[in-house]
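Student: Any chance you could fold what I've pasted below:
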Amino acid sequence: MNVLGHITQRGRLRRGRLTRHNAPQPVPVYRHRKIPVYDLLGDAALTRIEDQADWILDTIGVEFRGDETALALFATAGARVDGARVRFEPGLARHLCTTAPAEFRLHSRDATNSVDLGGDNLVLMPGYGAPFVTDLDRGRRYGTLDDFRNFVKLAYMSPWLHHSGGTVVEPTDVAVNKRHLDMMLAHLTLSTKPFMGGVTSPGRAQDSTDMARLVFGAEFMDRNAVMQANINVNSPLVYDDTMSGALRVYAAANQCVCISPAIFAGAMGPLSPAAVAAQTLAEAMVGIALSQLVRPGCPAVFGSFHSSMNLKTGALTFGSPEANMTTMAMSQLGRRLGVPVRSGGGQVTASNAADGQAMQDSADAMWATLLSGGHQVWHAAGWLEGGLVMSYEKFVMDLDHCGAMLKMLQGFGVEDEDFGRDAYHEAGPGENFLSTGHTLRHYTTANFQPRIPEAGPYETWNENGAQTVDQRATARWQQMLAAYEPPDMQDNMRAALMEFVAERKAAMPDEWY
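Tutor: From the prediction side, this is the model:
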């Protein structure tokens, strides 16, 4: 008797499904790593990188252009200020970072979606900042507010993303000076996961924190972080007044600032991974130091966004071994600095389509990110074309990969139940284990199950139109959006948000550039 016939005879399998204990099981939400991190570099190498960062800050310095308040804060703290240039004695910038917490919580209005940063915690979030979107039905186009809302909904629905993101895609059908209001409204009403606010001017940062206060309350926010700001350094070694001004708004409000140098090796810094790591550390320490001068204890994240280049064409590359090694080093440097790390990796790619290159680049970058101990992973879903495009299909393809990676980071158990000794008594030599009690107890949770439909055997796949994974992903994201249900929100809270947005929009003319 064949295997399927044997199990059917025993009443355990009907039409390809186990019939016992077949009720849907809740999907686990993995927020912690349970396996050790991988350290690429030894202490001596890390010390040399840290010494190089100190050399950069002491000898070259960092410019704060147009922000007299920041310059005054640094001067008071003992830095050497010459015009816009700020220089630090070795060890000073690191010392100023010591009041930043090593671990902190981002609170959600639904406590089950609150997340912790630092320690063994993991926070995955979607892509950030793309002006374009694409899907197989409508092709590549400028992103709209509807697209932005769709990606917020998809991130909210996935157990594998812990964070709603920030500017997931640019809503280009809304004036530049008003977009932050609509994006904040979407994050606050369509999801209960943590989110990021506007940073493209200090005023927009203020609007973002004011809207969050309408939901969380001013007193609660004064004591707890509920949102983050992405503070991009204008690498090499420049903070403009837009970024430093927004940083100061969030820090004064006790909200998390993520300092993110962006160094493309050979363009914004030297070519070698060691130089990129040192410059990233130098630029990030200065931003974290500023946050602590504004408000000691303000939660901060050591971020990095780095890439190598094709030195023949100047095009950016992602998932390269050089960039991935830098990612690994940044995780170690961040742990030594004593603050949570936002990885420079994620599921990033230069590919123009959700194809094999895209997934290979993404997988390589994600492995380096997660194995080396990054705490917060941006661009974990949807990224194409070096960040210019958010892809609906790649978004859900990446979700499956996020889930698989998170499951791997849990390791596996070695308790008595994990060995399944009773199953050997049921099956015995030469018998299959498909219908044993051990299998029936664990078959719904033992293996990670991707959400994109499987292709099946060749004959079935061919009969169903020979669809590739990106084509099957189209049906998946469309099904997710069709099934979306918004989280509850008090009517008075929603009304207050809507009134705030309407009043702020009415008070300003449209600015498209």
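
Student: For the rest of this, base every contact and every neighbour count on C-alpha atoms.
Tutor: Fine.

Student: center of the chain, which residue is that?
Tutor: Centroid-nearest residue in the chain: Trp378, 2.4 Å away (criterion: CA atoms, centre = their mean).

Student: Please list all residues in contact with it.
Tutor: By CA atoms under 8 Å, 6 or more residues apart in numbering, the contact set of Trp378 is Leu124, Met125, Pro126, Gly127, Tyr128, Gly165, Arg342, Ser343, Gly344, Gly345, Gly346.

Student: Dump those residues to JSON lines, plus secondary structure.
Tutor: Converted to JSON lines, the contacts of Trp378 look like this (DSSP: H, G, I helix; E, B strand; the rest coil):
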{"residue": "Leu124", "secondary structure": "strand"}
{"residue": "Met125", "secondary structure": "coil"}
{"residue": "Pro126", "secondary structure": "coil"}
{"residue": "Gly127", "secondary structure": "coil"}
{"residue": "Tyr128", "secondary structure": "coil"}
{"residue": "Gly165", "secondary structure": "coil"}
{"residue": "Arg342", "secondary structure": "strand"}
{"residue": "Ser343", "secondary structure": "coil"}
{"residue": "Gly344", "secondary structure": "coil"}
{"residue": "Gly345", "secondary structure": "coil"}
{"residue": "Gly346", "secondary structure": "coil"}
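
Student: any idea how far the nearest residue to Met309 once chain neighbours are set aside lies from Ala265?
Tutor: Leaving aside its sequence neighbours, Met309 sits nearest to Leu316 (CA to CA, 6 or more residues apart in numbering; 4.5 Å). Noted for Leu316: a distance of 9 Å to Ala265, by CA to CA, to the nearest Å.

Student: where exactly do the helices run in the stretch 201-350 of the chain?
Tutor: Remark: helices assigned in the stretch 201-350 of the chain by DSSP state H, counting those that start in this stretch are 202-216, 218-223, 241-252, 273-294, 321-337.

Student: Alongside the first, I'd like the structure of this one:
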Amino acid sequence: MIPTGETRMASAHYARMGHDECDRIHIATLEILERTGVDVHDENARKILAAGGASVDGVRIRIPEFMVTRALASAPRRLTLYDRAKRPAIRAWGHNTYYGGGSDCLNVLDHRTGKRREPLLADVVAATKVMDFLPEIDFVMSLFLPKDVDARIYDRYQMEVMLNHTTKPIVFVSPDFQGCVAAVEMCEAVAGGEEAFRQYPFATCYINVTAGLVANAESLQKCIYLAEKGLPQLWIPLNAGGVNSPATIAGCMASMNAGILLGVVLSQLVRPGVPIAVPGWNGGPYNLKTMVGNYVLADEQGVPTSMGKYYDLPVFGLGGSTDAKVLDHQAGMECTVSLMTALLHGANIVHDVGFMDSGIQGSLQLQVMASETIGFLRAATRGVVVDDETLALDAIHEVGPTGSFLQHPHTLRHYKEPFYSKLFDKGPYSMWEKNGRLTLEEKAAREVDRILDTHTAEALPEKVREAIASIVRREQAWIDNQ
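Tutor: Below is the predicted model of the structure:
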């Protein structure tokens, strides 16, 4: 059974690895943690791990099996994110799949000119508005790294924009520990206090960890801070097979998994039962032909997600991306395939919809097209209801072999249920000509403009907006005095 966005489906999901393969990688990971160890570049994290039973040799930490077993027993299988109105919006467990954008692209593929350019804060606003509107996009990320704000604290400006222009859940990224603290403070201002945000978290931090065997200080500090507050986190160490880990899938995944379990152990030592999600991409060979960090590679598909399912932990996946530079066949194929594999493998929170050029470029057009694709995929994998109403035996008998169902009450009850794309052209050639011979790319550009012209998220109260802005001003003053 596959649920997507909590819709039950009768079709079987796809697992890249079976239990035996996952079990062998798990056992290998335990040996890596005990024998080789992981470099932990934060003194407080080393103290916490040592108090929990780990051995310390400088920055090298070795973790015995009992610590991993204990942590996996307390780490919850569920991670819930709410919308601004405190309604559950993302139930990240099992095979529920939710999609959203990515963060920090260095370029925009401008939907009006077709040209590539550097992004501004206004582009973060536009991206947030588009993601807030699109029906198949479930959460929001910043998409762009704006060039017209202080580069040292750009993430604070991104967070202010997202909080003001969406009511959907937010996944945020911060380059430093202080940025994570500031983002949480902004969320608490919106929620009405620390406890209110802890009970109904509508945002979570995507923690970038250096690699499977190297945990940087900022990631460890964020992990501890969020765990102390009882907030969910996305703990994401990533390996490049053949570069910082073995070129084989199994070896790359096992060494990456050591860093994943390090985060699980650390978070559960700080606060048992705090939610943590693990990666659903990488864990396979790097592109050694180009030495570019590609976003859609065949060999890694589903490997880390299989391990996440093995541990019964929420999975932070990747999909709706492409390494293409323009909206061509490669873009459409890679976007669709990565969305589909994330769905079939059961990744829960799937980010980077709209990413292009190995994450260097973002496209609002691609997000609009991907939303249509997600709708198609969800319909194509949805379970089929078979009961007296859907079998329609009485209607078949009434109409008979030569009658028409077009005006039958049964048709009127159900004709709106199938998926009908707003952008994909399904009409005759003559109608396509009459409507201007528009390509999907052109229709997506028009849809972006329509959304930007007409859609506005429910505004925050003025007092809350000012509270958020004051935190950003405080951060700007702080960085200016460094």
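
Student: circling back to that earlier point, quick one: the residue nearest to Met309 of structure 1 and Ala323 touch, right?
Tutor: No. Leu316 of structure 1 is beyond contact range of Ala323, at 10.9 Å (criterion: CA atoms under 8 Å).

Student: Counting neighbours, what do you get for the counterpart of Ile374 of structure 2 in structure 1?
Tutor: Using TM-score structural alignment, the partner of Ile374 of structure 2 in structure 1 is Cys402. For Cys402 of structure 1, the neighbour count with other CA atoms under 10 Å is 24.

Student: I figured Cys402 of structure 1 hits Ser158, correct?
Tutor: No. Cys402 of structure 1 lies out of contact with Ser158 (CA under 8 Å); the separation is 10.1 Å.

Student: tell me the SS of the alignment partner in structure 2 of Leu185 of structure 1?
Tutor: Using TM-score structural alignment, the partner of Leu185 of structure 1 in structure 2 is Glu160. With three-state DSSP as the basis, Glu160 of structure 2 sits in helix.

Student: I figured Glu160 of structure 2 was touching Ser470, is that so?
Tutor: No. Under the criterion of CA under 8 Å, Glu160 of structure 2 makes no contact with Ser470, lying 10.2 Å away.

Student: Spatially nearest residue to the aligned partner of Gly308 of structure 2 in structure 1 (excluding sequence neighbours)?
Tutor: Here Gly308 of structure 2 is matched to Gly334 in structure 1, going by TM-score structural alignment. Leaving out its chain neighbours, the residue that sits closest to Gly334 of structure 1 by CA to CA, 6+ apart is Val341, at 5.6 Å.

Student: That neighbour contacts Val301, doesn't it?
Tutor: Yes. Assessed by CA under 8 Å, Val341 of structure 1 is found in contact with Val301 at 5.7 Å.

Student: Between Leu316 and Ala323 of structure 1, which contacts overlap?
Tutor: Common neighbours of Leu316 of structure 1 and Ala323 (criterion: CA under 8 Å, 6+ apart): Ser307, Ser308.

Student: Between those two, which is the more surrounded one?
Tutor: Ala323 (27 against 17).

Student: Skipping its backbone neighbours, what lies nearest that one in space?
Tutor: Spatial nearest neighbour of Ala323 of structure 1, chain neighbours left out: Ser307 (5.4 Å); criterion: CA to CA, 6+ apart.

Student: what's the most buried one of the helices of the stretch 201-350 of structure 1?
Tutor: Most buried of these, by mean neighbour count (mean count of other CA atoms under 10 Å): helix 273-294, with a mean of 26.

Student: Just list the residues touching Val152 of structure 1, thanks.
Tutor: The contact partners of Val152 of structure 1, by CA under 8 Å, 6+ apart, come to Ser164, Gly165, Val168, Ala186, His187, Leu190, Ser191.

Student: Out of those residues, who's the most crowded?
Tutor: Greatest neighbour count in the contacts of Val152 of structure 1, by other CA under 10 Å, goes to Val168: 29 neighbours.

Student: so that one touches Pro126, yeah?
Tutor: Yes. Applying CA under 8 Å, one finds Val168 of structure 1 in contact with Pro126, separated by 6.7 Å.

Student: can I assume the match of Ile374 of structure 2 sits in a strand?
Tutor: No. Counting by three-state DSSP, Cys402 of structure 1 is located in no strand; its state is helix.

Student: Chain neighbours aside, what residue packs nearest to it?
Tutor: Going by CA to CA, 6+ apart, Cys402 of structure 1 has Trp160 as its nearest residue, at 6.0 Å.

Student: swap in Gly386 of structure 1?
Tutor: Closest residue to Gly386 of structure 1 apart from its sequence neighbours, by CA to CA, 6+ apart: Ala350 at 4.4 Å.

Student: Now which residue in structure 2 aligns to that neighbour?
Tutor: In structure 2, the residue matched to Ala350 of structure 1 (TM-score structural alignment) is Asp323.
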